[in-house]
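J.: Sequence and computational prediction follow.
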Amino acid sequence: MASAPGWSEEEKEDLLLSARYFSTGNFMRALLFVPFVIFGLTKSGWFIAGVFSVLITFHLVLTVMELYKLQLALRLVPDHDKPPVKKGPLPPTHGDWWFRPRAFETEAFYRMIGIKFFQWITTTYIQKTSISKVDRREGKKVEFVQRPNPHDLHQFELRTRVGETTHLITALFDLMPLIHAIATKSWWWLPYILWIIYGDVGCTFLQRYHRTRVWPLLTRFRERDQRKAQESA
């Protein structure tokens, strides 16, 4: 279709950014898993080779899906007449018992574990992958919260939950080759395996670090919504 009624310019831009980011991210993840397959095949870790072969296929399929979404977004003609969406109170969230920041998650704690390094790596990666070369030459940068309002802040916080869960699950998968390398005394493989685990654990904590910044604001917004609801009742 030449156009898609209901898609604004901002929504098209969000779609472009996410498609570029996730297509590159899934492809890179597939490449990083290839050595695990080689490790499994050469060290009699058939189960490991099978699991990571499935994961590579999964990420390659996601890459194709994101590239397809990118091509759709590039051809999309936004609807400039779309009226602004009237947003009500923030929707409820689930799993706060896990995702809420803990008392030990202070700025000093995150500095101690080197979170600034992961923040720099991630920011650089996002700027390089999410924005086209033309836009980068014009000085355009990614805004992590596209529009400074409670609902976009809420969406950003939800994305940190997805990112944390994804990297945490991947880190658990990474433990399989680590255990097998130790069991088979394949010491030459340890640096690569530990590097991958370090990256996933660091990215897990980075998502929690981002959440410590927005959680107080979202808490105040939700308390405001509750007061308004009580006043109107």
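T.: It's in. Here the structure is a predicted model, which is why all the values come from computation and not from measurement. Residues are numbered from 1 along each chain as shown.
J.: Please make it C-alpha for all contacts and neighbour counts, starting now.
T.: Noted.
J.: and the residue sitting nearest the centre point of the chain, what is it in contact with?
T.: With distances taken as Cα atoms, centre = their mean, Gly163 lies nearest the centre of the chain, 3.8 Å away. Contacts for Gly163 (Cα atoms under 8 Å, 6 or more residues apart in numbering) come out as 203-204, 207.
J.: Just the buried subset of these, please.
T.: 203-204, 207 (16 or more other Cα atoms under 10 Å).
J.: Report all helices and strands that the helix with the most length in the chain contacts.
T.: Ranked by residue count and defined by DSSP state H, the top helix of the chain is helix 190-232. Under the contact criterion of 3 or more Cα pairs under 8 Å, 6 or more residues apart in numbering; DSSP states H and E, helix 190-232 touches helix 115-130, helix 150-183.
J.: Quick one: closest of those helices to Leu62.
T.: Closest of the helices and strands packed on helix 190-232 to Leu62 is helix 150-183, at 14.0 Å (criterion: Cα to Cα).
J.: Okay, and Ala108 sits in which element?
T.: Using DSSP states H and E, Ala108 falls within helix 107-112.
J.: May I ask you to confirm that Thr63 is in contact with Asn26?
T.: Yes - assessed by Cα atoms under 8 Å, Thr63 is found in contact with Asn26 at 5.5 Å.
J.: Between those two, point out the one with more neighbours.
T.: Thr63 (23 against 20; other Cα atoms under 10 Å).
J.: Leaving out chain neighbours, which residue sits closest to the more buried one?
T.: With Cα to Cα, 6 or more residues apart in numbering as the criterion, Thr63 has its nearest non-adjacent residue at 4.5 Å, and that residue is Ser23.
J.: how close does the one you found get to Arg208?
T.: 24 Å (Cα to Cα, to the nearest Å).
J.: same deal with Lys128?
T.: According to Cα to Cα, Lys128 stands 23 Å off from Arg208.
J.: Same drill for these two, tell me which one is more crowded.
T.: The residue with more neighbours, out of Lys128 and Arg208, is Arg208; 21 against 16, by other Cα under 10 Å.
J.: picking up where we left off before, so which of the helices and strands packed on helix 190-232 is the most packed in?
T.: Among those, ranked by average contacts under mean count of other Cα atoms under 10 Å, first place goes to helix 150-183 (a mean of 17).
J.: then this one, side by side with the first:
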Amino acid sequence: MTDIDPHTDPEDETALDRIASASPSRLGLGRSGTRPRTASVLSFRADHAQARDAVLTHVSEETIENAGLLKVTSLVSDQDEYLARPDRGRQISEETAEQIRDACTHAPDVQIIVCDGLSSTAVEANIADLLPMLTDGFEERGFTVGTLLFVEFGRVDIMDAIGEELEADIVVNLIGERPGLNTAKSLSAYLVYGPERGKPTATKSVISNIHPDGLPAIEAGAQIVDLVATIHDQQGSGIELT
């Protein structure tokens, strides 16, 4: 009996090509005997290494400086604590609260923050294109934009603490997504109206998969600006939108 590999000698090659081209998943890779092919294993290991690097490395000071971001930090002290204590990544110290109250624009229409989240690579890959789109777009709509902030070891809900301290109408949190084996460059934009500590996640809106092979940064910028305008008009975000 001949051992036919359905991946390299499929019964319906057209169907396999159609399915494989519609998904970034590892499909139709073939095998060598009972094992994956060497090239497939090496590609998997390389992608896994990139995902680990995205989580464990830091956004460069050069990127933060070039983007004109004021750097602050959450209650987290290091990467191990960040991974083990998500709750501390949602909070800021009284010293940080005082720092931003003294250094940042008070009561802006829109406060933008950038968080490393679970992918420093995503921040490095997208911020240079995305931030100018946002600041220019908001100003064209007549919104005042707060002091741009970078939060080291930040989680999504840290936007509530910062927004509450600055009394911002709307906060946009650009945060690195948990990396996968397809890309480590994916960024999300979370938006909230009337930020305050303890604000339910359901009242936040999100635009995700911002990366070169997904939603490009420039297109994402236009979508975020439009969504902020909607949030401003309806005075609500997430499930509060109609």
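T.: Cool, got the structure. Small disclaimer: the values here were computed from a predicted structure and weren't measured.
J.: TM-score for this pair?
T.: Here the TM-score for the pair of chains, by TM-score structural alignment, normalised by the length of structure 1, is 0.26; 117 aligned residues with a Cα RMSD of 6.6 Å.
J.: quick one on the thing from earlier: which SSE is the residue nearest to Thr63 of structure 1 in?
T.: Using DSSP H and E, the element containing Ser23 of structure 1 is helix 9-42.
J.: what's the distance between that helix and the middle of its chain?
T.: 11 Å (Cα atoms, centre = their mean, to the nearest Å).
J.: and that helix, what does it pack onto?
T.: Using 3+ Cα pairs under 8 Å, 6+ apart: helix 9-42 of structure 1 touches helix 46-75, helix 115-130, helix 150-183.
J.: Any buried residues in it, and which?
T.: Buried residues in helix 9-42 of structure 1, counted by 16+ other Cα under 10 Å: 12-13, 15-27, 30, 33, 35-37, 39-40.
J.: Show me how far stretch 168-186 of structure 1 is from its chain's centre.
T.: In terms of Cα atoms, centre = their mean, the centre of stretch 168-186 of structure 1 is set 23 Å apart from its chain centre.
J.: Please disregard the earlier target; I meant stretch 52-71 of structure 1.
T.: Counting by Cα atoms, centre = their mean, stretch 52-71 of structure 1 comes out at 15 Å from the chain centroid.
J.: which of the residues in it are buried?
T.: In stretch 52-71 of structure 1, counting by 16+ other Cα under 10 Å, buried: 52-53, 55-56, 59-63, 66-67, 69-70.
J.: Likewise for stretch 225-233 of structure 1?
T.: Within stretch 225-233 of structure 1, no residue counts as buried by 16+ other Cα under 10 Å.
J.: Could you name the helices and strands sitting against the longest helix anywhere in structure 2?
T.: If you go by DSSP H, structure 2 has its longest helix at helix 120-140. Applying 3+ Cα pairs under 8 Å, 6+ apart, one finds that helix 120-140 of structure 2 contacts helix 38-56, strand 110-115, strand 170-176, strand 187-193, helix 217-234.
J.: make it 10 Å
T.: Judged by 3 or more Cα pairs under 10 Å, 6 or more residues apart in numbering; DSSP states H and E, helix 120-140 of structure 2 is in contact with helix 38-56, helix 61-66, strand 110-115, strand 170-176, strand 187-193, strand 204-210, helix 217-234.
J.: For these, give me CSV that also has distance to Asp129 of structure 2 and mean neighbour count.
T.: Formatted as CSV, these follow (distance: least, Cα to Cα, whole Å; neighbours: other Cα atoms under 10 Å):
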stretch, distance to Asp129 of structure 2, mean neighbour count
helix 38-56, 19, 16
helix 61-66, 12, 13
strand 110-115, 13, 27
strand 170-176, 13, 29
strand 187-193, 12, 27
strand 204-210, 11, 20
helix 217-234, 6, 18
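J.: Show me the one of the ones you listed that comes nearest Ala128 of structure 2.
T.: helix 61-66 (8.1 Å).
J.: After that closest one, heading C-terminal, what element do we hit next?
T.: Defined by DSSP H and E, the subsequent element after helix 61-66 of structure 2 is strand 70-73.
J.: which residues does Arg35 of structure 2 contact?
T.: If you count contacts by Cα atoms under 10 Å, 6 or more residues apart in numbering, Arg35 of structure 2 has them with Val41.
J.: That one and Val41 of structure 2: what is the separation?
T.: 9 Å.
J.: just to revisit the earlier point, export the helices and strands packed on helix 120-140 of structure 2 to CSV and append columns for distance to Ile158 of structure 2.
T.: Formatted as CSV, those follow (distance: least, Cα to Cα, whole Å):
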stretch, distance to Ile158 of structure 2
helix 38-56, 18
helix 61-66, 18
strand 110-115, 9
strand 170-176, 9
strand 187-193, 11
strand 204-210, 12
helix 217-234, 19
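J.: so which of these gets nearest Glu124 of structure 2?
T.: Of those, nearest to Glu124 of structure 2 by Cα to Cα is helix 61-66, at 6.7 Å.
J.: for the closest one, packing partners?
T.: strand 70-73, helix 120-140, strand 149-152.
J.: Report the buried residues of the helix or strand hosting Thr14 of structure 2.
T.: Thr14 of structure 2 belongs to helix 13-21 when assigned by DSSP H and E. Judged by neighbour count (16+ other Cα under 10 Å), helix 13-21 of structure 2 contains these buried residues: Leu16.
J.: Check which helices and strands the helix or strand following it sits against.
T.: Reading on from helix 13-21 of structure 2 to the C-terminus, the next helix or strand found by DSSP H and E is strand 31-32. If contacts are counted by 3+ Cα pairs under 10 Å, 6+ apart, strand 31-32 of structure 2 sits against helix 38-56.
J.: if you set the cut-off to 8 Å instead, what comes out?
T.: By 3+ Cα pairs under 8 Å, 6+ apart, strand 31-32 of structure 2 packs against no helix or strand.
J.: what's the following helix or strand after that strand?
T.: Counting by DSSP H and E, what follows strand 31-32 of structure 2 is strand 35-36.
J.: Contact partners for Ser23 of structure 1?
T.: 62-67.
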